[in-house]
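In: fold the following, please.
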Amino acid sequence: MDRQEHKVERRLAAIFAADVAGYSRLMSQDEVGTLQALTAHREVMDRLITEHGGRIANTAGDSVLAEFPSVVDAVRCAAQVQDALASANQNMSEEEHLRFRIGVHVGDVMVRGGDLLGDGVNIAARLEGIADPGGICISEAAYGYVRKAVPLTFTDLGPQKVKNIEEPVRAYAVCSPTSAPMSQTSTADANLLRVPDKPFIAVLPFTNLSGDPEQEYFADGITEDLIAALSRCRWLFVIARNSVFTLKGRAVDIKEVGRQLGVRYVLEGSVRKAGNRVRITTQLVEALTGTDIWAGRFDRDLTDIFALQDEITESVVSAIEPSLQAAEIERARAKVTSNLEAYDLYLRALPEFYAFTEQGFRRAETLLRQAVERDPGYAEAWGALADCRGRLMVGGWTEDWDADAARSREAALQAVQCDPDNARVLAVAAWSLASLSGVLERAVTFCERALYLQPNSSYVLTNCGWVLIYTDECERALVCLEKARRLNPLDPRGYITLNAIGAVHFMGSRFKETEQFTRRALEMNPNHPISLRYLTAALAQMGRLAEAAEVGRVLQSTRWEAMRTHLNRTCYRNPKKRELLFDGLRKAGVRV
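Out: All right, here's what the predicted structure looks like:
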């Protein structure tokens, strides 16, 4: 053999890796149609790669590997490919849609006989696996080159542990110029996310200037109330609490925050509490340009704190949209309680609640019970109490399932009775009734009203997404859950949403996608029992019984008896979907 054939060349390159999500499933359903669609899509992709100066190096089946001399060109190409393929999918039925995942990295590669090899290629391929169907994921190295060079926004996914790569790889999801994520929803569904006429806003955690760390919860509470009040405006998309609080305590650049969260506006401020007085300063900034739109300073007695929140909210929404209807401002004025002591207890419970541990939930439960004792009409506290009790049950931290389910249900219904127009309360009541008590019809009623009242809350969307899974409306659930991810891109509890997306795919027998999303959920919370449950069943249904049994052993090492009760009490409107889950668990050797 010619020695020249063995020569290996090294060079720096931008690597573009792509494959079709769910390709095996599509082939099993319609081999001829899938091959025809793949050929048409590849013609589009290959043409765009060439136009952007790229070279296709390796292809196999549905996968494509290309190199570019410029990472900017590679990312521009990837974005145009996804837009073009989304347009092509419009002419096909939902079942025929092909959605490519694309990963882009810049690094050292080896070239042999025209093929690309090495860690740089492996990282690009792993990033492609992280990307959503129809989406793009790039490495931190690539992000450094393109973040100011292309008209796209990016969501920081954090360090990702990827197969066969020793060090975690920091990944960024690419969003469209209109701040919409390139996600796995259909083109029709994506219109629900691409909303250039509906501005996004992020309320950054207000800074505590009181000089007393014990007052930190008060500043956090002001921030949360403003997020909740602004999200009641149906025309305004508000980034959720969990995502913005990942920025707490950090010096941030407003333009970078705008790019990271994909928002047009950023509200920031500070709280200084002294004795019976409070001073709040706020500033509304247009993120793209860094231009100040509005600023305000408010000095009030603490007895006026709720009126103060109304005043700030009204000023913000009026600054963003001068023609906002008076009815929308009125909706932002709805207040949860006039009892300052109950409000203080509620605020103290929230940090414990978001810790998502048994001890945290029990401390939160104690504080919330004290809050509703002081104000029995406090709907938000009743709703948080129902959620708190439910999460203790889902975590397996319960001794009497029936009694605890009844407590969660009673707290949820009490919350709705106190405020039947509070979307968060309705959403948690819907989840509690469906997931813990099997009361599906009433849960659906609450879910529909919550989505009508507050369609732009990630909390509402995630809770209602789970209800829709139980009621066999999985495609609609997927729309809600993907929208929740967009509104809460940095959510530390995002594993709940990721797992729900995995559950949607499981119910559609898309087990490879279930594995993808539940593994991502488990990277965030390694012992999350519901994620372990769906991953075990998915692996078993794919015939990977040894892997399924291994995950099943981890599942059963948790508080499995309580989990078994949850599993057996969970009500699915379509009994075939329930049996699909049970069958997978049995194949893995899990006792159900």
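In: from now on I want contacts and neighbour counts done on CA atoms only, so please keep to that.
Out: Noted.
In: nearest residue to the middle of this structure?
Out: Closest to where the C-alpha atoms of the chain average out (C-alpha atoms, centre = their mean) is Arg485, at 2.5 Å.
In: all strands for the stretch 351-500 of the chain, in order.
Out: Here the stretch 351-500 of the chain has no strands by DSSP state E, counting those that start in this stretch.
In: count the residues that sit near the nearest residue to Ala406 once chain neighbours are set aside.
Out: Leaving aside its sequence neighbours, Ala406 sits nearest to Ser437 (C-alpha to C-alpha, 6 or more residues apart in numbering; 7.7 Å). Using other C-alpha atoms under 10 Å, the number of residues around Ser437 comes to 19.
In: now the other sequence, so there's something to compare against:
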Amino acid sequence: MSKPDRTMYHFNPFRLDAGRRLLMRGNEVVSIPPKAIEMLLLLVRHPGEVLDKESLMKGLWPDTIVEETNLTVIISALRKALEETRTEHRYIVTIPGHGYCFVAEVSEAGEGAGARPLNGQSEQLSVKSIAVLPFKPLGGEEKDGYLGLGMADALITKLGNFRQIIVRPTNAVVRYAGLGHDLSTVGRELDVEALIDGRIQRTDDRVRVTVQLIWVENGAPFWSEKFDERFTNIFDLQDTISEAVARALMLKMTGEEKKQVAKRYTDNLEAWQLYLKGRHFWNQRTAQGYRRAIECFEQATGIDPGYALAYAGLADSYQLLGGADGTVAPKEVFPKAKAAAVRALEIDCTLAEAHTSLARVSITYDRDWPAAERGFKQAIELNPNYTLAHMWYANYLAATGRFDDANTEISLAIKLEPLSVMFGVDAGMIFYFARQYDRAIEQIKTALELDQNFWPGHWYLGWVYEAKGMYPETLSEFERAALLSGNYADLAAEIGHVYALAGRKGEAWKVIENLMIRSKQSYVSPFALALIYMGLGDRDRAFSWLQKGSEDHCWQMSFLKIDPRFDSLRTDPRFAGLLQRINHTL
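Out: All right, here's what the predicted structure looks like:
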């Protein structure tokens, strides 16, 4: 005679007695139909596995042919017994077109044995890519302007630690803040299999959140849960949600991943809110935005001196204020950027953002190219989903003439953030430096379809037209970029450079005169003036201003080795000397 089954399955707050076919909640027996008990046993014996409908029907009705609707009725009764609504899915997830999956953590205990966790062995609920959308206000109006995006950013950071899944970065989803987006369309635009869609409401000192996982293929939810917490415990809430989502996705965590998911960069609510505001201003990508971001990040680090992410944000803001923005002398702000990045790494050496910031400073300010490459590689190893690391590493590879590697790296950034006009334009810039001009034009034009007002795209497109001798088209793109950028000084110089190449020397000299007047009120890059003199054929003055550009650590000097505009100077011995000063060689 076979021994009776005395196995007990535990899934909080329930216990399922396999031998007696009883479902218990605490000391109370839960009323449940016999077939629902059998169904529950099949599910809990295979947690985390997708059990197809045909197998379930054979298991419940082995010698009878039944309609699939009978299965639906049993699942409905089971959810009712577990006090789970059809859209909650704390225990049972419907996999459209396949079957069902039990997603709660289950442990098994036999007679005289302690509980042990169960691990599924067959088909897993497999989501390879996901995007976390900015949480939307439940009432339709968000009083805390950064709370919804902040919750999404926290989940993105935590889920980004899992190597089994690609998580779209915050920059990729910020455009979807607000109501009115069709989720399936959003998912297809972001090229992901699933979405995390959340609703959030703050009432006095409490925060209520509803989170659901959505299949992009058909727009159907396959898990959802509600959370309620004090606002002062917002970080506990973020931990709880991220752990619940990880369980629903059946992500298997290594010890290190568990540690990273539980990691908090700050426990200070005010510092966190200031960080969110700082990133909001940083993402505006304007001089004023960088200055406001710096104010927010400095306030955040003042409140919490151990807030490494805020120091990384500070480093990014300083270097862009003195880099591509060009409104402040790089030598004035890059030491501050370096100090902030170093401080971030002193606090947390595993922070990919800080390694990336310091690597970029190593190129532009320290001119330490090997250190920069080590920094970018370390950042990508720590967080393969960090898109800025891929983009800036691609720029580094292009600057050193490794164009195939640069194309690979920028392609990774685009794969992670497919709607980024910035990454698409950067891919075109790499083709330009590689002297693949037709591919560069095609790539930049394609990227600009995402945002025709992205002024760097028109700037770089002008470079390509100039290389092809298409001066009217070059001027048109530079003039549009200048208008969109608010008359950025470097673009005025680009226009002067083209005037000189096109034989309009009087107009070129007028641009120089205006820039010299402008330099008395605000910073004008020496590199910009060198461009015009080079177009005029005045090599001595061109080299003199390039020398000053080197001393000022102008960001364009990093690309001197491969920039086609300087081909006419390469045979001059002074050009090799310039490359040596920035630790480059021909």
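In: hmm, back to that, check contacts around the residue nearest to the centre of structure 1.
Out: With contacts taken as C-alpha atoms under 8 Å, 6 or more residues apart in numbering, Arg485 of structure 1 has the following neighbours: Ser458, Gly494, Thr497.
In: coming back round to it: my read: the residue nearest to Ala406 of structure 1 touches Asp404, true?
Out: No: counting by C-alpha atoms under 8 Å, no contact exists between Ser437 of structure 1 and Asp404, whose distance comes to 10.1 Å.
In: show me where the stretch 101-250 of structure 2 has strands.
Out: Using DSSP E, counting those that start in this stretch, strands in the stretch 101-250 of structure 2 cover 107-109, 116-117, 129-132, 136-137, 166-167, 194-203, 206-215, 221-230.
In: need those in TSV (columns: mean neighbour count).
Out: Output for these, formatted as TSV (neighbours: other C-alpha atoms under 10 Å):
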stretch	mean neighbour count
strand 107-109	18
strand 116-117	12
strand 129-132	24
strand 136-137	23
strand 166-167	24
strand 194-203	21
strand 206-215	20
strand 221-230	19
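In: dump those to TSV, plus distance to Asp348 of structure 2.
Out: Putting the strands of the stretch 101-250 of structure 2 into TSV (distance: least, C-alpha to C-alpha, whole Å) gives the following:
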stretch	distance to Asp348 of structure 2
strand 107-109	36
strand 116-117	33
strand 129-132	25
strand 136-137	32
strand 166-167	22
strand 194-203	28
strand 206-215	30
strand 221-230	28
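In: out of these, which comes closest to Leu351 of structure 2?
Out: With distances scored as C-alpha to C-alpha, the stretch of the strands of the stretch 101-250 of structure 2 nearest to Leu351 of structure 2 is strand 166-167 (17.0 Å).
In: average offset of the closest one relative to structure 1?
Out: With both structures laid over each other, strand 166-167 of structure 2 and its partner residues in structure 1 are 1.0 Å apart on average (mean C-alpha distance after the TM-score superposition for structure 1).
In: start and end residues in structure 1 for that strand, please.
Out: Following TM-score structural alignment, the partner segment of strand 166-167 of structure 2 in structure 1 covers residues 237-238.
In: which residues are contacting the matching stretch?
Out: Applying C-alpha under 8 Å, 6+ apart, the external contacts of stretch 237-238 of structure 1 come out as Lys198, Pro199, Phe200, Ile201, Ala202, Val203, Ile227, Leu230, Ser231, Asn456, Ser457, Leu487.
In: in CSV, list these along with distance to Arg76 of structure 1.
Out: Putting the contacts of stretch 237-238 of structure 1 into CSV (distance: C-alpha to C-alpha, whole Å) gives the following:
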residue, distance to Arg76 of structure 1
Lys198, 25
Pro199, 24
Phe200, 24
Ile201, 26
Ala202, 27
Val203, 30
Ile227, 34
Leu230, 34
Ser231, 33
Asn456, 30
Ser457, 31
Leu487, 24
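In: now, which of those sits nearest His528 of structure 1?
Out: Nearest to His528 of structure 1 among those is Leu487, at 22.5 Å by C-alpha to C-alpha.
In: pull the contacting residues for the nearest residue to the closest one once chain neighbours are set aside.
Out: If you skip the residues right next to it in sequence, Leu487 of structure 1 has Ile239 as its closest partner in space, 4.8 Å away by C-alpha to C-alpha, 6+ apart. Taking C-alpha under 8 Å, 6+ apart as the contact definition, Ile239 of structure 1 lies against Phe200, Ile201, Ala202, Val203, Ile227, Leu261, Leu487, Asn488.
In: what's the offset of the helix or strand that contains Gly457 of structure 2 from the middle of its chain?
Out: Taking DSSP states H and E as the definition, Gly457 of structure 2 sits inside helix 455-467. Relative to the centre of its chain, helix 455-467 of structure 2 is centred 26 Å away, using C-alpha atoms, centre = their mean, to the nearest Å.
In: and that helix, what does it pack onto?
Out: For helix 455-467 of structure 2, the helices and strands in contact under the criterion 3 or more C-alpha pairs under 8 Å, 6 or more residues apart in numbering; DSSP states H and E are helix 421-433, helix 437-448, helix 471-485.
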